[in-house]
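Asks: Okay, here's the prediction I keep looking at, along with the sequence it came from:
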Amino acid sequence: MIHIGTYNHLRVKKSTAEGLVLTDGEQDVLLPKPQVPNDVQVGDDVFYYVYHHKDGRLVATSKRPYACTGDFAYLKVVDTTDNGAFLDLGIDKDLFISSKQRLPLEAGKSYVVYVYLDEQDGKLVATTWLDEHLDTDLQDLEEGEEVSLLITDISDLGYSAIINNRYPGLLYRDEVYENLQIGQSCTGYIKKIRQEDGKIDLSMRQVGFDFILESKDFILNMIKANGGVLDLGDKSDPAEIRYRLKMSKKSFKQAIGMLYKERLITLSDHELKLVHGDNKE
């Protein structure tokens, strides 16, 4: 069975004036002549993305689409109509999205959407109603796990994100030390899984002891780069630490505490120094 809106393993059935006819043994698909590679022959096994052409035929493409069925993606509106809009999918056919969305769609702007097959006609479409397509069964996730994130929304509380193209999560604003944008893909970490309400707290930094070790090395290298002295200390303003080091004051104090216990630095209220001023390693 051919799967629409994703990649399929197919075999070259025959060559025609229009291009190559591909098959899975049950259905045929056309690979248009301009996209036929020179080294593909009848009988070869191939792997192509398949979609419905405007005339309803199944068509394969060698172009790389921006999203497949079941994906969340950040796509640009290329045209609008009374019934909806069309999104650039990176192939020869744009992706339709109806006008019944959670926010108005404007040509030239991009939105995070979910790509799926319409139940009535099996055509590939998109929606901005994301929540109903997210998984709330969190058994496959573990706290501390590295995950991929897609930023979907920004609020006073923080940044909503989709985890691993599947789960909803939140990065708290006061724990993010860079400017994230809607549609941005990045790496994050599972900070806390709240089974009671099915929510996931995220972090941009490694959680736990590994992050403290990373922060410790970062601070030590910064002190060395500044000639053995850094004008931050135990009484420094949290906002200044966050701005300059991209970490919370709590993480900063944990890291410099380890450096102090290892006798690598001396501490004061507003300054860190290498022991003996040795900044050569």
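Replies: All right, it came through fine.
Asks: contacts and neighbour counts: CA atoms only from here.
Replies: Noted.
Asks: Give me the helices and strands touching the longest helix along the chain, please.
Replies: Ordering each helix of the chain by length in residues (DSSP state H) puts helix 209-225 first. Judged by 3 or more Cα pairs under 8 Å, 6 or more residues apart in numbering; DSSP states H and E, helix 209-225 is in contact with strand 229-230, helix 249-261, strand 271-274.
Asks: outside of the helix or strand following the first one, which residues touch it?
Replies: Yep, that's strand 229-230 we're talking about. Per DSSP states H and E, strand 229-230 leads on to helix 238-245 as the next helix or strand towards the C-terminus. Helix 238-245 has contacts (Cα atoms under 8 Å, 6 or more residues apart in numbering) with Tyr177, Ile219, Leu232, Met247, Ser248, Lys249, Phe252.
Asks: Tabulate those residues in CSV, adding columns for neighbour count and distance to Lys123.
Replies: Output for those, formatted as CSV (neighbours: other Cα atoms under 10 Å; distance: Cα to Cα, whole Å):
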residue, neighbour count, distance to Lys123
Tyr177, 16, 41
Ile219, 18, 54
Leu232, 21, 59
Met247, 20, 46
Ser248, 18, 48
Lys249, 20, 52
Phe252, 22, 52
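Asks: for comparison:
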Amino acid sequence: MLEIGKIHTLKIDRLTANGAYLIDTSLDKPVPVFMPRRYLTPSMRRGTNVQVFLYRDSEDRLTATTEIPRVMVGQLARLKVVQNTRIGAFLDWGLPKDLLLPFKEQRYPVHPGKSYLVAVYEDASGRLCATTYIEKYLQPDSPYHKHQIVNGTVYLVKNGVGVFVAVDNRYSGLIPATQQFRVYLPGEVIEARVINVRQDGKLDLSPTKDIPQQMNIDSERILKELQQNGGFLPLHDKSSPAEIKQTLNMSKKAFKRAVGRLMKNGKIKQTPHGLRYTETQN
């Protein structure tokens, strides 16, 4: 059976002025599939086997091409928006005919020139389309373990829940809200650290490094903020987590660790009103 959106090896049954008609010789009653002339090469003859990708052209005809798109049916890929139209957005997926992302499959607004993670599916009429509702296409059984660094694409942000990330554009990951210290946007490519592997195989992630590395980063961030504010920062042990997050984009726990290190190294001092450089730092 010929499946749209997938690669097949078909035989050239006959050549015409406009192209060739291909058939699947394993079928009892093969249906000819048209391949436009631009995909023919001098070595192709009647009886030649050709590896092709099947899709429907602008007139909804089943069509073969020797060009292979960046993503197949049932797969995920990060694709760039070419344009928005009255029926949805069109994405560049490597074929002359762009891939439609219907409005009903857009869980957030998409913008021309930006790339987003989508899955490809065949709609009820047999056309290939894209969707941003990708959860069912993700796999839970990732090969990653706690403390490993991974890369992925943000595909959903939920207030109070966190940032949903497709690790390797393949596995389910989540930056919990407690680990979210800045604004993330759908389509953004990020690096994160695995902080937990759930029983179902899904990954909990953090944008921070391991503790020793992160302490260095956080310490430098505090010193930079002090420098930009005349040597004083109105944050201290009694500051709320929200105040610390708003000012420094870090958790209160990370803040206290970094402050402890800086005080131990004699670089800052803590007062009832906030942090100050030590005299030797002024």
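Replies: All right, it came through fine. Quick caveat: nothing in here was measured; it's all calculated off a predicted structure.
Asks: so how much does the longest helix of structure 1 differ from structure 2 once superposed?
Replies: Using mean Cα distance after the TM-score superposition for structure 1, helix 209-225 of structure 1 ends up 1.5 Å from its aligned counterpart in structure 2, as a mean over the superposed pairs.
Asks: so that helix corresponds to what in structure 2?
Replies: Using TM-score structural alignment, helix 209-225 of structure 1 lines up with residues 212-228 of structure 2.
Asks: and the matching stretch, how far out from the chain's middle?
Replies: 29 Å (Cα atoms, centre = their mean, to the nearest Å).
Asks: And that stretch, what's buried?
Replies: Gln214, Met215, Asp218, Ser219, Arg221, Ile222, Leu223, Glu225, Leu226, Gln227 (16 or more other Cα atoms under 10 Å).
Asks: Contacts for that stretch, please.
Replies: Here stretch 212-228 of structure 2 has contacts from 208, 232-233, 248, 250, 254-255, 257-259, 261-262, 276-277, using Cα under 8 Å, 6+ apart.
Asks: now do 6 Å
Replies: The contact list for stretch 212-228 of structure 2 (Cα atoms under 6 Å, 6 or more residues apart in numbering) reads Phe232, Leu233, Ala258.
Asks: Just name the closest of those to Glu135 of structure 2, please.
Replies: For those, the minimum distance to Glu135 of structure 2 (Cα to Cα) is 37.2 Å, reached by Ala258.
Asks: Mind telling me what that closest one corresponds to in structure 1?
Replies: Ala258 of structure 2 maps onto Ala255 in structure 1, with residues paired by TM-score structural alignment.
Asks: ok, how many other residues are close to that match?
Replies: 22 (other Cα atoms under 10 Å).
Asks: Skipping its backbone neighbours, what lies nearest it in space?
Replies: Lys216 (4.6 Å; Cα to Cα, 6 or more residues apart in numbering).
Asks: Against Gln254 of structure 1, how distant is that neighbour?
Replies: 8 Å (Cα to Cα, to the nearest Å).
Asks: picking that back up, would you mind giving the helices and strands packed on helix 209-225 of structure 1 as TSV with distance to Leu20 of structure 1 added?
Replies: Output for those, formatted as TSV (distance: least, Cα to Cα, whole Å):
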stretch	distance to Leu20 of structure 1
strand 229-230	66
helix 249-261	60
strand 271-274	69
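Asks: buried set for stretch 155-172 of structure 1?
Replies: 159-172.
Asks: Show me which of these is closest to Gly19 of structure 1.
Replies: Asn165 (34.4 Å).
Asks: Next, that closest one: secondary structure please.
Replies: Asn165 of structure 1 falls in the coil class when you classify it by DSSP: H, G, I helix; E, B strand; the rest coil.
Asks: Now which residue in structure 2 aligns to Asn165 of structure 1?
Replies: Match for Asn165 of structure 1 (TM-score structural alignment): Asn169.
Asks: contacting residues around the residue nearest to Gln75 of structure 2 when sequence neighbours are not counted?
Replies: Using Cα to Cα, 6+ apart and skipping residues adjacent in sequence, the residue nearest Gln75 of structure 2 is Ala119, 5.5 Å away. Residues counted as contacts of Ala119 of structure 2 (Cα under 6 Å, 6+ apart) are Gln75, Leu76, Ala130, Thr131, Ile134.
Asks: What's Lys11 of structure 2 aligned with over in structure 1?
Replies: Under the alignment (TM-score structural alignment), Lys11 of structure 2 pairs with nothing in structure 1.
Asks: can you tell me how far Lys11 of structure 2 sits from Leu54 of structure 2?
Replies: Taking Cα to Cα, one finds Lys11 of structure 2 at 14 Å from Leu54 of structure 2.
Asks: ok, back up a step: same list as before, the contacts of stretch 212-228 of structure 2 that is, but in TSV and with distance to Arg193 of structure 2 included.
Replies: Output for the contacts of stretch 212-228 of structure 2, formatted as TSV (distance: Cα to Cα, whole Å):
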residue	distance to Arg193 of structure 2
Phe232	32
Leu233	29
Ala258	19
